[in-house]
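what follows is a predicted structure for the sequence shown.
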Amino acid sequence: MPRDPREIQLEIDAARESLAATLDQLAFRGSPTRLKAQGQAAVVRFLQSPAGKAAMGGLGLLATLTVVQKVRHRRNAGRRVQRRKR
């Protein structure tokens, strides 16, 4: 039995609505502004956690030790040059 054209049109309209809703949902999920906000919130949560604080403390300590080592190396290198000139 052939289908009624009105029934076919209703199915097409329903499919179109479903596709439009899916596209809207994908656009929302892929929104750069929303993704940026989510990423920032995740970073803030991590940095406020005990593990994040420990990681930042470790990085700070590593940076401090690196700077101290470079300063010492420069100071010692300068002394070696002065000794050679004497």
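Happy to help now that I have it.

from here on, just use CA atoms for contacts and neighbour counts.
Fine.

same for whichever helix in the chain runs longest, what does it pack against?
In the chain, ranked by residue count with DSSP state H as the criterion, the top helix is helix 50-85. Secondary-structure packing of helix 50-85 (3 or more CA pairs under 8 Å, 6 or more residues apart in numbering; DSSP states H and E): helix 32-48.

comparison target below:
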Amino acid sequence: MARDPETIQREIEQARDALAATLDELGTRADPRKFVESGKASLRAKLDDPRVRYTLIAVGAVLTIAVVRRLFR
């Protein structure tokens, strides 16, 4: 069964269009700005957790006290 050249050409164009759409989608997903925004959102969500926030405040206070004590010894 020989295939019609017009059918083959149409299938090639469909494959090309599908590949272009896939490449566009990959380009959109791999955008570095999206990774940065996702990281920011994740960090903000973690810092909104009171356990994490108060732990960081306590660590900062302890470090500040240690530095001040060392400076005034």
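Arrived safely. Because the structure is a prediction, the values reported are computed rather than measured.

circling back to that earlier point, buried sites along the longest helix of the first structure?
Buried residues in helix 50-85 of the first structure, defined by neighbour count with 16 or more other CA atoms under 10 Å: none.

the inter-axis angle of that helix versus helix 32-48?
Angle of helix 50-85 of the first structure versus helix 32-48, following axes from the mean of the first three to the mean of the last three CA atoms, to 10 degrees, is 80 degrees.

ok, R53 of the second structure touching L47?
Yes - between R53 of the second structure and L47 there is a contact under CA atoms under 8 Å: 5.4 Å.

and the residue positioned nearest the centre of the second structure, how far from R29 of the second structure?
Nearest residue to the geometric centre of the second structure (CA atoms, centre = their mean): F35, 2.2 Å. Taken as CA to CA, to the nearest Å, the spacing of F35 of the second structure relative to R29 of the second structure amounts to 9 Å.

compute the number of surrounding residues for K46 of the second structure.
13 (other CA atoms under 10 Å).
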